[in-house]
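S.K.: Sharing a model that was predicted from the sequence below.
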Amino acid sequence: MRWVVVGSSGYIGEALCRYLVAAGFSVCSVSRQPFGPGGVSHRQVENYCPDTCAELFSAGDRVVFAAGLSSARDCRRHPARANEVNYQLPLAILQAAESAQAESFLYLSSVKAVVPPDGEIAGEWAGEPAPDVYGNSKWRAEQKLLASGATIRVNILRPAAVYGEYVSSAGTSGRGAEAVKAKRAYAWRQRFRAWGQLFPWVPATGWRSFVALEDLLSAIYLVVESNSDRETFIAAEPQFYDLARIASVASGRRIKSSRFGAAVLLVPARLLALVGVKTGFLDVQRSELYSSARIKNALNWRANRRYSQYLRGLDGDR
């Protein structure tokens, strides 16, 4: 049984390829890059079109769509590109997979596809479709995929904010996008530690959900291995974090939230909003909390790692 990972040069796609290779599966990676992760067969696709997509799949393939324009800022700047990659491309890939009689198709979406009620722990059907370019492109893709007439199994997985990196049993970690993101995350962890040592407060923010990359990979595996069809799942840890808690855990000191500090820092964003310029900064005071109870109950998935452990460096400093 072959796995086909579309978007193998990305943060999650690269890690998923190595995770599956370590588990002994045959893996085909697909991306615009000339090379894929080690141990996989690779297909470079510089221009996705019906002809190139039709050549990617074989009967019985398990297709995971991990591609996409994931930066909300890039999506705001290039809405047509976001629509193409996050919405139109997965529909084309599903059609090609269906024509080849693949076994299943999994779309990696995002919790950002829906705006949950502020401060409530949301499940898969709580909240409203996201109005921003990034979230809305994901939401529209979800709806089209779930409503498709494809005979193969189609499922949606929405991860919370993903952190960390995947280290295989051989002790190797990412060399491409995953390594870059891990390096950036490590730098931010060091900044949080430094801030906590210098200042007793941080601007007040809402609370957020996270999920470790390795836990997300196990969730992907369980969904694809299951008999689930036309299902939507959320993958998130049971704990939540605001900026004060992040700084406190990272620094080992008690850091307080300052609403006044947040109000001052958000003045420019509020002024821009008055003249019609939208930014994501005003959303930092909303709490976006998610429950993964559904995937736990249906597939016995558990989040084994915690963001607090990562912030303290208990996963091993790099």
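M.R.: Yep, that arrived.
S.K.: switch to C-alpha atoms for all contacts and neighbour counts from now on
M.R.: OK.
S.K.: What ranges does the stretch 201-318 of the chain have for its helices?
M.R.: Remark: helices assigned in the stretch 201-318 of the chain by DSSP state H, counting those that start in this stretch are 213-225, 243-251, 259-265, 267-274, 293-299, 307-312.
S.K.: Now do the last one: which elements does it pack against?
M.R.: Based on contacts counted as 3 or more Cα pairs under 8 Å, 6 or more residues apart in numbering; DSSP states H and E, the elements that helix 307-312 packs against are strand 208-212, helix 243-251.
S.K.: Dump these to TSV, plus distance to residue 145 and mean neighbour count.
M.R.: What follows is these, written out as TSV (distance: least, Cα to Cα, whole Å; neighbours: other Cα atoms under 10 Å):
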stretch	distance to residue 145	mean neighbour count
strand 208-212	24	22
helix 243-251	35	23
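S.K.: winner for burial among the helices of the stretch 201-318 of the chain?
M.R.: Highest mean neighbour count among the helices of the stretch 201-318 of the chain (mean count of other Cα atoms under 10 Å): helix 243-251, with a mean of 23.
S.K.: what angle do that helix and strand 208-212 make?
M.R.: 40 degrees (axes from the mean of the first three to the mean of the last three Cα atoms, to 10 degrees).
S.K.: which SS class is residue 16?
M.R.: helix (DSSP: H, G, I helix; E, B strand; the rest coil).
S.K.: ok, and the closest non-adjacent residue to it?
M.R.: residue 217 (6.1 Å; Cα to Cα, 6 or more residues apart in numbering).
S.K.: Now do the contacts for that neighbour.
M.R.: 15, 16, 19 (Cα atoms under 8 Å, 6 or more residues apart in numbering).
S.K.: and it, how far is that from residue 308?
M.R.: Between residue 217 and residue 308 the computed distance is 19 Å (Cα to Cα, to the nearest Å).
S.K.: Second structure for comparison follows:
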Amino acid sequence: MTETTYRSGFACFVGRPNAGKSTLTNALVGQKIAIASSKPQTTRHAVRGIVTREDGQLVLIDTPGLHRPRTLLGERLNDLVRETWAEVDVVGVCLPCDQRIGPGDRYIVSQIAELRNKPKIVVLATKTDLVSKARVLSHLVDVGKLGEELGIEWADVIPCSATEDDQLDVVADVLMGLLPEGPMYYPDGEITDEPEETLIAELIREAALEGVRDELPHSIAVMIDEIIPRADRPEDKPLLDVFATLVVERDSQKGIVIGHRGSRLKEIGTEARQQINRLLGTPVHLSLHVKVLKEWQRDSKHLNRLGF
């Protein structure tokens, strides 16, 4: 009886903003580690999700969407994407079936093709649940043409849907199979190396993004000020006090986030608290404040302070 090869390595999902990268990462990991939103450019740092199986360990890196930067933050996010590409074994290019392949997609793939140490490239034709079978087939033909046009041989092309669990087992098998032989990098059972504080801040930001106006999402950041266990609670009924600040760029935005008599801020707190409770498995009391940092996306000092 031959021993099966244990494979391990890193794969990242890339694509235009809102191509389904974070949703796919969460679905493969089996738990929410990356926030997902209908707003483009939701992801702001490389989030690692860990998939451990008997035959190997796949470390998935969800990256921000590559875009034309308008701010210093945008430039730093694009740099982060390019740094990640250069370090992984496999790149999964997300080309959603509900959108035509455009110049942005061509640009992303051509950039990966120019890397000195070329990773294997898999195309993930995401969001199959949103379109007809005929549209999926037409999309796959376009994917084939894109490869020919750029002189790239795809390692695989997989139509899939993260929300409907369509072909996710195939995605996991293909990615795992393309990894080199290697050791287990993370202990079995660990699903991310993200600090809890970062995950909590992201869940608050996700709650804040829902229902805000189009110009506001990019202006919102979250800082965790303090996380402390409530002192007077019995051991079997713990409560965590989480103090966080929502950062915006202008006074008018502060008003939008707070809402009439604080109604919007209360909604954000309620939604975020439920998600944080689920993440930590401990009841949480969440205290939110809103602060203005003028034009923080363009200010290197503010960006450094906010962790970018």
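M.R.: Right, received. Where do you want to start? Quick caveat, the model's predicted, so the values are computed rather than measured.
S.K.: what's the TM between chain one and chain two?
M.R.: Once the chains are laid over each other, their TM-score by TM-score structural alignment, normalised by the length of the second structure reads 0.27; 145 aligned residues with a Cα RMSD of 6.5 Å.
S.K.: related to what we said a few turns ago, mind checking which of the helices and strands packed on helix 307-312 of the first structure is nearest residue 156 of the first structure?
M.R.: Checking those against residue 156 of the first structure by Cα to Cα gives strand 208-212 as the closest, at 16.3 Å.
S.K.: Where do the helices of the second structure begin and end?
M.R.: 21-29, 72-85, 103-113, 133-150, 168-177, 196-209, 251-258, 263-280, 300-305 (DSSP state H).
S.K.: and the helices and strands packed on helix 307-312 of the first structure as CSV, adding distance to residue 260 of the first structure?
M.R.: Output for those, formatted as CSV (distance: least, Cα to Cα, whole Å):
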stretch, distance to residue 260 of the first structure
strand 208-212, 20
helix 243-251, 14
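S.K.: Any idea which of these gets closest to residue 294 of the first structure?
M.R.: Here strand 208-212 is closest among these (Cα to Cα), at 15.2 Å.
S.K.: which helices and strands sit right next to the closest one?
M.R.: strand 161-163, strand 240-241, strand 289-290, helix 307-312.
S.K.: sorry, back to before: could I get the helices of the second structure as TSV with distance to residue 9 of the second structure?
M.R.: As requested, these are exported to TSV (distance: least, Cα to Cα, whole Å):
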stretch	distance to residue 9 of the second structure
helix 21-29	15
helix 72-85	13
helix 103-113	18
helix 133-150	25
helix 168-177	8
helix 196-209	23
helix 251-258	41
helix 263-280	26
helix 300-305	30
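S.K.: Tell me which of those helices sits most buried.
M.R.: Most buried among the helices of the second structure, given mean count of other Cα under 10 Å as the contact rule, is helix 21-29, at a mean of 23.
S.K.: wouldn't residue 224 of the second structure be in contact with residue 202 here?
M.R.: No - using Cα atoms under 8 Å, residue 224 of the second structure is not in contact with residue 202; the gap is 9.9 Å.
S.K.: How about residue 94 of the first structure: what's its closest non-neighbour residue?
M.R.: The nearest residue in space to residue 94 of the first structure (Cα to Cα, 6+ apart) is residue 105, at 6.7 Å.
S.K.: and whatever helix or strand that neighbour lives in with helix 213-225, angle?
M.R.: Assigned by DSSP states H and E, residue 105 of the first structure belongs to strand 104-108. Strand 104-108 of the first structure runs at 150 degrees relative to helix 213-225, counting by the same axes, to 10 degrees.
S.K.: Packing partners of strand 104-108 of the first structure?
M.R.: Partner elements for strand 104-108 of the first structure (3+ Cα pairs under 8 Å, 6+ apart): strand 62-65, helix 89-99, strand 153-159, helix 213-225.
S.K.: who touches it?
M.R.: Against strand 104-108 of the first structure from outside (Cα under 8 Å, 6+ apart): 60-66, 90, 94, 97, 142, 152-159, 224.
S.K.: Tell me how far residue 261 of the first structure lies from residue 202 of the first structure.
M.R.: 7 Å.
S.K.: typo on my end, it should be residue 104 of the first structure
M.R.: 45 Å.
S.K.: same deal with residue 19 of the first structure?
M.R.: 37 Å.
S.K.: Those two: which has the busier surroundings?
M.R.: residue 202 (24 against 20; other Cα atoms under 10 Å).
S.K.: so the more buried one makes contact with residue 264?
M.R.: No - between residue 202 of the first structure and residue 264 there is no contact under Cα under 8 Å: 12.0 Å.
S.K.: re the thing from before, can you put the contacts of residue 217 of the first structure in JSON lines and add distance to residue 182 of the first structure?
M.R.: Output for those, formatted as JSON lines (distance: Cα to Cα, whole Å):
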{"residue": "15", "distance to residue 182 of the first structure": "11"}
{"residue": "16", "distance to residue 182 of the first structure": "15"}
{"residue": "19", "distance to residue 182 of the first structure": "16"}
